[in-house]
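Colleague: Okay, here's the prediction I keep looking at, along with the sequence it came from:
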Amino acid sequence: MRRTLCIAIGLLLFSASCKESVKKEIGTAPVELKIEPEAIQTAYDLNKFELIPLEFNDLSLVGAIDKLIVEKDKIYILDKEIAKSILCFSIAGKFLFKINSIGDGQGKFSKPFDLVLFDESLQILDIIQKKILVFDLEGNYKHEKPIPFEEQVVNFFPLNQDFTAFHMDGRSFGSEETEFIRVLGNKDSTTTTQGVSDIGSTDAYQIPIEFSKHKGQVSFLHAWTDTIYKISEEGIEPAYLLNFGANRLDEKVKKLPLMDMRKFIMENPYVFNAANLVENDKYLSFQWARSAEGFANSEEQKYVSYYNKSTGRLVHFPLSENWLGNVNLQGPLYGTEDWDKLSKEIRDELIKENGGVLSGDLDTGNPILIKYKLEKE
């Protein structure tokens, strides 16, 4: 049976139609974060990690992790394509409940396209039935609310009780420029602000985590835009600019027809931001990818970067060839790979650290989470 390893970074994790259209982007100069490939390191604190095997039974099978949220003593997993469910586990990996309300009508969804935790509730996006379903943190259905416009949505995030930000699906615009973010009032569905312009076809590369909320402030990073925005009902402010240098996928490339764009990526060097934005008191984290000679000629390399907000230090760590040996991680929130690809030394040490109790659990087929921290600076 295939055994899957999932990685969670504890450092970041535990801690009706529109009536009007208004665009507001605040003119504050963003902080530039320069990504320097030569500064890439492999520094993790190997003395501070733990394994969290997810309990396996007939109800708790995780087919894929499309999004993972850790909140207090619970782990919430979105599996939108295989289990078509939200699964909840304790922080120790014990299965608690599953939301699998497939169907039409009140309290049902076609499939869970996105999951947001907000104000002691789980909010699930159904773009087919054009609604957001609200459950409490124990999985009990509370109510639902319609998406108040006809255009397609990629994902969403409540700014507060009164306003919600929607990421509009830009793919219908193709190589034309479009505004990805629309902020609506929840009571009257009025658009208060919109913005974050880029080429619509870049939405072909959808990333699970584009919104991040910390201390009441919502941030947004769309793959390929290279700008981290602060979003509120009053405006959209560019906060950080990601400088990837000469091989960044620029406007000219992004305007190519989708197949031509993919052909370019196969044959030419590239670097692009891949979102997966996470923020806590100390760090801002995001993911990016590069290829030295094009995807067809050299293996794509993926990295996770951490910006220390107090010191201004920016470090970049590889998601392959790291402290886990041959395991390929998938960013600041989670990764998927076979347990068997861990080196024997690491396998033996992990089992030893956990009193040998994991040896049987590894055959269940459910993921194992690894919580770890960065090396001390």
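Modeller: Cool, got the structure.
Colleague: Please count neighbours and contacts with C-alpha atoms only from this point.
Modeller: OK.
Colleague: From Ala64, how far off is the closest residue in space to Gly63 that isn't next to it in sequence?
Modeller: Spatial nearest neighbour of Gly63, excluding adjacent residues (C-alpha to C-alpha, 6 or more residues apart in numbering): Ile82 at 5.4 Å. Taking C-alpha to C-alpha, to the nearest Å as the measure, Ile82 falls 7 Å from Ala64.
Colleague: what does Ile147 give?
Modeller: Separation of Ile147 from Ala64 (C-alpha to C-alpha) stands at 27 Å.
Colleague: Also Val134?
Modeller: Distance from Val134 to Ala64, counting by C-alpha to C-alpha: 22 Å.
Colleague: do Thr178 as well
Modeller: The gap separating Thr178 from Ala64 is 31 Å, by C-alpha to C-alpha.
Colleague: repeat for Asn47
Modeller: 28 Å.
Colleague: what does Thr192 give?
Modeller: Look at Thr192 and Ala64: by C-alpha to C-alpha, they are 36 Å apart.
Colleague: The two - which one has more neighbours?
Modeller: Neighbour comparison, Thr192 and Ala64: the larger count goes to Thr192, with 22 against 19 (by other C-alpha atoms under 10 Å).
Colleague: and that one, what element?
Modeller: Assigned by DSSP states H and E, Thr192 belongs to strand 191-199.
Colleague: How about Asn276: what's its closest non-neighbour residue?
Modeller: Ile209 (4.5 Å).
Colleague: any chance you could map the helices in the stretch 151-300 of the chain?
Modeller: In the stretch 151-300 of the chain, the helices defined using DSSP state H, counting those that start in this stretch lie at 251-254, 258-267.
Colleague: Any chance of CSV for those helices, columns mean neighbour count?
Modeller: As requested, the helices of the stretch 151-300 of the chain are arranged in CSV below (neighbours: other C-alpha atoms under 10 Å):
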stretch, mean neighbour count
helix 251-254, 16
helix 258-267, 16
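Colleague: so which of those helices gets nearest Lys373?
Modeller: Nearest of these to Lys373, taken as C-alpha to C-alpha: helix 258-267 at 33.1 Å.
Colleague: try this one next to it:
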Amino acid sequence: MSYNEFSDGLVDSVHFVQLSSDELIGNISRLEIFEDRIYVLDQNIAKKVFIFDMKGKLIKVIDDQGGGPNEYIRLGDMHINEYTKELIVADVAGKYMHYSLDGEFLRFTRAIPNIYYSPIENDCFYNSIAYEQTKNATNGCYALLLSKDSTITNTAFEFYPLQKYTVNVDPFNKNELGELLYIPSFCDTVYCLISNHSFQAKYVIRQAKSLWDYKDKELSEKERVDLLFNGYTCLGSKVLENNDFFQYSIGRKYKTRIVGYTYYYNKKNKKSFYFDQDKKFDKKKPLRKGAFSIVPPVCTYKDYFVGAFIPTPFTQDTHLANKEYLEIMNSADENTNPALVFYKLNTEYE
């Protein structure tokens, strides 16, 4: 799709939220929206968790780094536990810090060593781990572990040779249907993790030449990249889903690098669309919603896909811009926090 087709055809409505700059965010490591609260994790620069209301007003900053019983040594990942309605922040020291949705400390629970995690009911956690990270504890090499406190209670998804010795990426994705989706590394299948600790396939992303075709071969990083540069593709680990659309990405060659192309699958008409950055933006065609930055979504909120961008003033082609977007951009300076774009897609678009 061209820019014009995406913004005026596939996008049904769009609005923006400027996050308050009362406390500066260095980088958004994770963004989640739950019960009209916006949660931002800055894991590496500010090393804090920021909580905003839906208008971007700052409600709370979690800055509990230290050595005390109610403090974390160093921030890990952040998640909302929808079962207990708690904000959970991982501490690399081996525990989870539990907060209320307004950011008040409640308690902590123990954790097993992991790369990524996702909380479920009864203080249990799904854990994504590296190859051989806990081989002795599980008597096998599994990518997915279920734990409670520091005890492993179940295992699944034994590593394929292709998945050994690779950089782990976050395989967990909570959708707007209340489901937890899981994608094993390089796999073409999106699984749904069910509450009784079983799983089932939900989507299979078919590709003409998939890297997953080599699942039974142990390849080096260079060998995997060479395949991608020679026409193979790979499903990305980040997927998002609401009632009407399923968003996924496909990694493939673009000029001299490998990039992820964002696709939107319309569940009603069973068609996939993607924004083609090589198609020229036709400035002569009027845009009903005005021009705005197209950024890959990082989370969902009800019927909306949500992305983040850094506001930067601009003076060219301002007559083409969305008025709300233009106001945010031209009000920015070097101390302005990121802004969010919310866009709802049109189910009738063909």
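Modeller: Thanks, I have the structure now. This structure is a prediction, so every number in the text was calculated from the model and none was measured.
Colleague: TM value for the aligned chains?
Modeller: Superposed pair, TM-score by TM-score structural alignment, normalised by the length of structure 2: 0.77. Supporting alignment: 320 aligned residues with a C-alpha RMSD of 3.5 Å.
Colleague: circling back: now the strand holding Thr192 of structure 1: buried residues?
Modeller: For strand 191-199 of structure 1, burial by neighbour count (16 or more other C-alpha atoms under 10 Å) applies to 191-196, 198-199.
Colleague: Pull the most distant pair out of those.
Modeller: Longest distance between any two of the buried residues of strand 191-199 of structure 1 is 22.3 Å, between Thr192 and Ile199; criterion C-alpha to C-alpha.
Colleague: in stretch 161-176 of structure 1, what's buried?
Modeller: Buried-residue list, stretch 161-176 of structure 1, by 16+ other C-alpha under 10 Å: 163-171, 174-175.
Colleague: ok, Ile28 of structure 2 - contacts?
Modeller: Contacts for Ile28 of structure 2 (C-alpha atoms under 8 Å, 6 or more residues apart in numbering) come out as 40-43.
Colleague: which of the residues you listed tops the neighbour count?
Modeller: In the contacts of Ile28 of structure 2, the most neighbours by other C-alpha under 10 Å go to Leu41, 26 neighbours.
Colleague: Kindly state which residue of structure 1 is aligned to it.
Modeller: Matched across to structure 1, Leu41 of structure 2 falls on Leu78, judged by TM-score structural alignment.
Colleague: residue closest to the middle of structure 2?
Modeller: For structure 2, Val298 is the residue whose C-alpha lies nearest the centre (C-alpha atoms, centre = their mean; 4.5 Å).
Colleague: who touches that one in this structure?
Modeller: Counting by C-alpha under 8 Å, 6+ apart, Val298 of structure 2 has contacts 30-31, 240, 305-308.
Colleague: 7 Å - rerun?
Modeller: Residues in contact with Val298 of structure 2, defined by C-alpha atoms under 7 Å, 6 or more residues apart in numbering, are 31, 306-307.
Colleague: and if you look at Val190 of structure 2?
Modeller: For Val190 of structure 2, the contacting residues are 181-183, 201-204, by C-alpha under 7 Å, 6+ apart.
Colleague: Quick one: map it onto structure 1.
Modeller: Taking TM-score structural alignment, Val190 of structure 2 has Ile228 as its aligned residue in structure 1.
Colleague: Please tell me how far its match sits from Phe157 of structure 1.
Modeller: Distance, Ile228 of structure 1 to Phe157 of structure 1, using C-alpha to C-alpha: 15 Å.
Colleague: what about the helices in the stretch 1-150 of structure 1?
Modeller: Under the criterion DSSP H, counting those that start in this stretch, the stretch 1-150 of structure 1 carries helices at the ranges 10-13.
Colleague: where exactly do the strands run in it?
Modeller: Ranges of strands in the stretch 1-150 of structure 1, per DSSP state E, counting those that start in this stretch, are 4-9, 31-34, 44-53, 67-71, 74-79, 85-90, 95-99, 114-118, 121-126, 131-136, 141-146.
Colleague: in the last one, what counts as buried?
Modeller: Neighbour-count burial for strand 141-146 of structure 1 flags 141, 144 (criterion: 16+ other C-alpha under 10 Å).
Colleague: Find me the equivalent region of it in structure 2.
Modeller: Under TM-score structural alignment, strand 141-146 of structure 1 corresponds to residues 105-110 of structure 2.
Colleague: with structure 1 superposed, average distance for that stretch?
Modeller: After superposition onto structure 1, stretch 105-110 of structure 2 sits on average 0.7 Å from its aligned residues (mean C-alpha distance after the TM-score superposition for structure 1).
Colleague: residues making contact with that stretch?
Modeller: Applying C-alpha under 7 Å, 6+ apart, the contact partners of stretch 105-110 of structure 2 are 94-100, 149-150.
Colleague: Show me which of those is closest to Lys135 of structure 2.
Modeller: Of all the contacts of stretch 105-110 of structure 2, Lys135 of structure 2 sits closest to Ser150, with 15.3 Å by C-alpha to C-alpha.
Colleague: What separation do you get for that closest one and Asp22 of structure 2?
Modeller: With C-alpha to C-alpha as the criterion, Ser150 of structure 2 and Asp22 of structure 2 are 38 Å apart.
Colleague: do the same with Leu31 of structure 2
Modeller: 18 Å.
Colleague: Comparing these two, which residue is more hemmed in?
Modeller: For Leu31 of structure 2 versus Asp22, the count of surrounding residues by other C-alpha under 10 Å is larger for Leu31: 20 against 11.
Colleague: ok now do that one, which residues does it touch?
Modeller: Counting by C-alpha under 7 Å, 6+ apart, Leu31 of structure 2 has contacts 39-41, 298-299.
Colleague: and with 10 Å instead?
Modeller: Counting by C-alpha atoms under 10 Å, 6 or more residues apart in numbering, Leu31 of structure 2 touches 38-42, 49-50, 78-79, 298-300, 306-308.
Colleague: What of Asp36 of structure 2?
Modeller: Contacts for Asp36 of structure 2 (C-alpha under 10 Å, 6+ apart) come out as 52-55, 301.
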